[in-house]
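Trainee: This is the structure alone, sequence omitted:
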């Protein structure tokens, strides 16, 4: 039986079906649910590929815990996933340990996408002005199957100089539930990405959203959680002073390892050539820099098709090849390179 999802972006309707993949069918791209940056990127990429290549991409907004097993069974071809969650999925850690018995999901990166900043968010009327004000407060750190949120919340807390033991840890099934807890004053802080649609309700209530600045002194400790994280400064973002520093990471586009090399090459090529078109779909895509599609901060190895393209462009450097070999040899995943 097929399961159908419909959704719209900029007036366009996309229809996706879960079915067995076969030759000549559209590629299937897994994303987070509608309203997420991952979903918006997937829908935009689907448009670009459909318009500028002979391929089609169907977007399935089911979340990575559904999409990743489907990639193993070749019912899914691509996934848009946060770089920290990608590394945990590849390593078989966190929520992915049980899914894979600790062996991890074998994935290959096509490109590191836009960087997006995140932090702990509090209500404007809470009286909390910085991370020190969170001590002893109730903070949502656990987000069920949304591994990237659970990781990012902890990285943000560490960047602000706190430990889990410094706060009362709360759980939420998703970011929407976390926002509701904040609105109902049942939580004092939640994890949030700048520009996240789910935070609009908070921005319209309780005197708005306050995004806490973390500083730049604790990055070695932050990167023990994941080397995906980078410090990022923003100019006058809503609710924070100019020059505030946030925990940032890339949204990654990854593929199953046996995706044909030519298909991977063509996808990366259209992303490279049409990178500026993505900014029309979301402000965060303005932070997309194609020269950073290939990077040693990737938490999983690259696909051969992507490496071929980046080598032609002269941006596949020795340090990236060293990182590639380390990731492949570390897990013995050399059969498909």
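Mentor: Ah, there it is. Because the structure is predicted, anything quoted here is derived from the model rather than measured.

Trainee: switch to C-alpha atoms for all contacts and neighbour counts from now on
Mentor: Noted.

Trainee: what's stretch 304-313 in contact with?
Mentor: With contact meaning C-alpha atoms under 8 Å, 6 or more residues apart in numbering, stretch 304-313 is reached by 109-111, 260-265, 268-269, 294, 316, 337.

Trainee: starting at the chain centroid, how far to that stretch?
Mentor: With C-alpha atoms, centre = their mean, to the nearest Å as the basis, stretch 304-313 stands 22 Å off its chain's centre.

Trainee: Report the buried residues of that stretch.
Mentor: Under the neighbour-count criterion of 16 or more other C-alpha atoms under 10 Å, stretch 304-313 has 304-310 buried.

Trainee: What segments of the protein are strands?
Mentor: Applying DSSP state E to the chain gives strands spanning 4-9, 12-17, 27-30, 57-60, 78-82, 108-123, 138-142, 168-171, 190-193, 209-211, 230-233, 245-255.

Trainee: hey, which of the ones you listed is tucked in deepest?
Mentor: Of all these, strand 78-82 carries the top mean neighbour count, a mean of 29, counting by mean count of other C-alpha atoms under 10 Å.

Trainee: next up, a second structure to put side by side with the first:
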């Protein structure tokens, strides 16, 4: 389902049916990767529910990827954005591909859900485990979404390999990584469980299969070498988990909603309160948001501070200070 279409319809209905203060309110923009990405679908769901339930007008600003838009959110040019917690830490502290460019004005708004990242191959492929990907064709580069190099290496780590062990095919971001697979240019792709592009790839190639990990101390250590905040999470097959044919462990880590010091306190407060109060509706619109834990929306993110508007609400509901992840 195209959540951006649903989002656009909801915005149009909201504008036509509501008057006064809501109609006059400037839309709150959320920066995301391209349409179809799990962050884009999450933002669309948040926008729809917050418009329906709280009268907040929101709009999506889809860009090439998070490594492009985090500095834009930091500068206050877009008030909100979505990223994983590891990239948030890198951005705030000015590490890795943000070296020399710390984004010190980024502020955490809320932890949304665990991103369950894994590798997908064709269902009838002779690739049965992650180690079998050595020497195969895989996505590399990720020029617009550079965090994907680390998270893909984390997904490959349980197999004892990295992207250095595959035949690289340059892609720009998470969506072009799926497209390369559908076009037959790669033998696997990386994506978070529950994303619509997995269903599209499944239909395009006659079925896909997720490669899972063994949960051992050595595997956990290998994963954390790539993404220090990652852990292994047990997942089971379900209609929402396309490609997961049997239960197994997937590399996981948190996703957060972000703002900047320039995003008004009252805007952030209203967004957090509306998400907290309408969490069940968020999950109905986009299944991964069913994992939003309203009792743990405030969790510590290494190097990052919480936005004052968010902190105000978390103090009111007894979620302050943030829990250690």
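Mentor: Received the coordinates, thanks. Note that this is a predicted model, so its numbers are computed, not measured.

Trainee: still on that earlier bit, now, which of the buried residues of stretch 304-313 of the first structure sits nearest residue 25 of the first structure?
Mentor: residue 305 (20.0 Å; C-alpha to C-alpha).

Trainee: what comes up buried for stretch 119-136 of the second structure?
Mentor: 119-123, 127, 129-131, 133-134.

Trainee: Skipping adjacent residues, who's closest to residue 56 of the second structure in space?
Mentor: Excluding its sequence neighbours, the residue lying closest to residue 56 of the second structure (C-alpha to C-alpha, 6 or more residues apart in numbering) is residue 50, at 5.5 Å.

Trainee: Over to residue 114 of the first structure?
Mentor: When the adjacent residues along the chain are set aside, residue 114 of the first structure lies closest to residue 288, with 4.2 Å between them (C-alpha to C-alpha, 6+ apart).

Trainee: Quick one: map that neighbour onto the second structure.
Mentor: The pairwise alignment with the second structure assigns residue 288 of the first structure to residue 292, based on TM-score structural alignment.

Trainee: Now do residue 228 of the second structure against residue 21 of the second structure, distance only.
Mentor: Separation of residue 228 of the second structure from residue 21 of the second structure (C-alpha to C-alpha, to the nearest Å): 45 Å.

Trainee: what about those two, which has more around it?
Mentor: Shown here are residue 228 of the second structure and residue 21; by other C-alpha atoms under 10 Å, residue 228 has more neighbours (14 against 9).

Trainee: quick revisit: contacting residues around the match of residue 288 of the first structure?
Mentor: Contacts of residue 292 of the second structure by C-alpha under 8 Å, 6+ apart are 111-113, 279, 283.

Trainee: Now do the aligned partner of residue 308 of the first structure in the second structure against residue 106 of the second structure, distance only.
Mentor: Applying TM-score structural alignment, one finds that residue 308 of the first structure aligns to residue 312 in the second structure. Residue 312 of the second structure is 17 Å from residue 106 of the second structure, where distance means C-alpha to C-alpha.

Trainee: what's the answer for residue 27 of the second structure, then?
Mentor: From residue 27 of the second structure across to residue 106 of the second structure, the span is 20 Å (C-alpha to C-alpha).

Trainee: With residue 226 of the second structure instead?
Mentor: Applying C-alpha to C-alpha to residue 226 of the second structure and residue 106 of the second structure gives a distance of 23 Å.

Trainee: Neighbour count: those two, which is higher?
Mentor: Neighbours per residue (other C-alpha under 10 Å) separate residue 226 of the second structure from residue 106, with residue 106 holding more: 30 against 19.

Trainee: Just give the nearest non-adjacent residue to the residue nearest to the spatial centre of the first structure, would you?
Mentor: For the first structure, residue 82 is the residue whose C-alpha lies nearest the centre (C-alpha atoms, centre = their mean; 2.0 Å). In space, residue 82 of the first structure comes closest to residue 251 once its chain neighbours are excluded; the distance is 4.5 Å by C-alpha to C-alpha, 6+ apart.

Trainee: In the second structure, what residue corresponds to that neighbour?
Mentor: Using TM-score structural alignment, the equivalent of residue 251 of the first structure in the second structure is residue 255.

Trainee: contacting residues for that match?
Mentor: Residue 255 of the second structure is in contact with 82-85, 111-115, counting by C-alpha under 8 Å, 6+ apart.

Trainee: rerun that using 6 Å as the cut-off
Mentor: 83-85, 111-113 (C-alpha atoms under 6 Å, 6 or more residues apart in numbering).

Trainee: Could you check how far it is from residue 83 of the second structure?
Mentor: Distance from residue 255 of the second structure to residue 83 of the second structure, by C-alpha to C-alpha: 6 Å.

Trainee: distance of residue 213 of the first structure from residue 153 of the first structure?
Mentor: Taking C-alpha to C-alpha, one finds residue 213 of the first structure at 13 Å from residue 153 of the first structure.

Trainee: Ok, residue 117 of the first structure next?
Mentor: In terms of C-alpha to C-alpha, residue 117 of the first structure sits 12 Å off from residue 153 of the first structure.

Trainee: Going along the chain, name the helices of the stretch 101-250 of the first structure.
Mentor: In the stretch 101-250 of the first structure, the helices defined using DSSP state H, counting those that start in this stretch lie at 147-159, 175-183, 200-203, 219-225.
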